[in-house]
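Student: Provided below for reference: sequence and predicted model.
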Amino acid sequence: MLPAVRAGALGRWRSPRNLLPRLLSSSAGASPARPQAAALLELSEVEKVLRDVRAGDVRVFPVGEGGLHGGACADYMVVATGRSDWHVRNIAQALLYKIKQKQKGSDRILMPSVEGQQAGKWVVIDSGSIIIHALEERAREYYDLESIWSKEVSPNTSVQELETTLVKTRRRNLSQKPMKSI
């Protein structure tokens, strides 16, 4: 049965009258109304969704042109806190739902890249021009993304502290054998 289905599908593809429209529709410039990755969500929409799901401590960092890192990855970085794993996954789900609703009725639906949704401690949604990080409270304290993406300069550590940090420590001999001298 499978070869028959495959032959029918290939037969329709090979017919000359269907070939030209298929080639034109698969080209990159064929559909001008196609949504761009940079316009999946606006910053105001992201902030409204985060407010609606009661995400805590929402911070927005401009990282685009003129931002801290020169726009290498996005225009804005949004960091929000969830109270639990379930809340973090719910934040991500609400943002994905908003993206789907915004693209309703279009020919193609572009979905953002989502990482960490199964675990729920830290979910990252890359929606093109905005990257959203939703973290659980303890994960946010541990990773401290604000110190990486903010423009504030961290206080300088003294050279003495740096030297003591970089000193190589030798492992203690816990075996019963005496240490051999070299």
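Tutor: Arrived safely.

Student: going forward, measure contacts between C-alpha atoms and count neighbours the same way
Tutor: Noted.

Student: give me the element Phe61 is part of.
Tutor: For Phe61, the host element (DSSP states H and E) is strand 56-62.

Student: Could you list the buried residues of the longest helix along the chain?
Tutor: With residue count as the measure and DSSP state H as the assignment, the chain has helix 85-102 as its longest helix. For helix 85-102, burial by neighbour count (16 or more other Cα atoms under 10 Å) applies to Asp85, His87, Val88, Arg89, Asn90, Ile91, Ala92, Ala94, Leu95, Leu96, Lys98, Ile99.

Student: Then stretch 130-147?
Tutor: Residues Ile130, Ile131, Ile132, His133, Ala134, Leu135, Glu136, Glu137, Arg140, Glu146 are the ones in stretch 130-147 that count as buried (16+ other Cα under 10 Å).

Student: Next up, a structure to set beside the first:
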Amino acid sequence: MDENEIKNLISALEAEEADLESQLAEVASILKRQREKLILIKERNRTSAVSPDELQRKTFTNLLTKVTHPNFPSQEHLHDQIEFVMRELGRSVRKNDVVKKYEELSPEANSIEWTLRKMRKDEKIIAVKFNGNQIFYLLPEWVTMVDGKKAIKEQYRPSKKDLPTGYNTLEWI
């Protein structure tokens, strides 16, 4: 192949690529619309079986659940939101407690599991294992040094309900 043939081939392949990208965008658009229609149909079917009084109660409840803590940083980065949740909880807690409180404060939230792992890796939160199997999360400033060893400040320790028999071992993970 000479130079002109290669240029022509490249030009033809670029045109074909542009055409395929256009077709793919169109398919994606159609797929999105169909998924939205499916959601609407499911919602309509779900609510059509509900009495008007029940529908009104559900609507009111949905409005109430969208109300979050007045100081919740909903427009901030997810790390800041999780830190806010930790401060609201005010003590070392299990991951499920963090997730539950986060969902309570931000009902439209996505999963925070990955962000919690990232924050642990970046040392923005700390994980501690009590008695070899119970993992709790806490903020770095809730840790102090006692006799050259890390310790959780008294006011940030897990509640007696979470560790009713106390703990024998403490492992920083």
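Tutor: Received, thanks. Model, not experiment: these values are computed from the prediction.

Student: Need the TM-score between these chains.
Tutor: The TM-score (TM-score structural alignment, normalised by the length of structure 2) is 0.22; 73 aligned residues with a Cα RMSD of 5.7 Å.

Student: that older thread, determine the set of other helices and strands touching the longest helix of structure 1.
Tutor: Applying 3 or more Cα pairs under 8 Å, 6 or more residues apart in numbering; DSSP states H and E, one finds that helix 85-102 of structure 1 contacts helix 43-52, strand 76-82, strand 122-126, strand 130-136.

Student: which outside residues touch the shortest one?
Tutor: By Cα atoms under 8 Å, 6 or more residues apart in numbering, the list of residues contacting strand 122-126 of structure 1 from outside reads 88-89, 92, 112-117, 131-136, 139.

Student: and the angle from that strand to strand 130-136?
Tutor: Angle, strand 122-126 of structure 1 to strand 130-136, by axes from the mean of the first three to the mean of the last three Cα atoms, to 10 degrees: 170 degrees.

Student: For strand 122-126 of structure 1, buried residues please.
Tutor: Neighbour counts over strand 122-126 of structure 1 (16+ other Cα under 10 Å) mark Trp122, Val123, Val124, Ile125, Asp126 as buried.

Student: so can I have CSV of the residues you listed showing distance to Pro16 of structure 1?
Tutor: Below are the buried residues of strand 122-126 of structure 1 laid out as CSV (distance: Cα to Cα, whole Å):
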residue, distance to Pro16 of structure 1
Trp122, 51
Val123, 47
Val124, 45
Ile125, 42
Asp126, 40
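
Student: And stretch 10-24 of structure 1, end to end?
Tutor: Separation of the first and last residues of stretch 10-24 of structure 1 by Cα to Cα, to the nearest Å is 18 Å.
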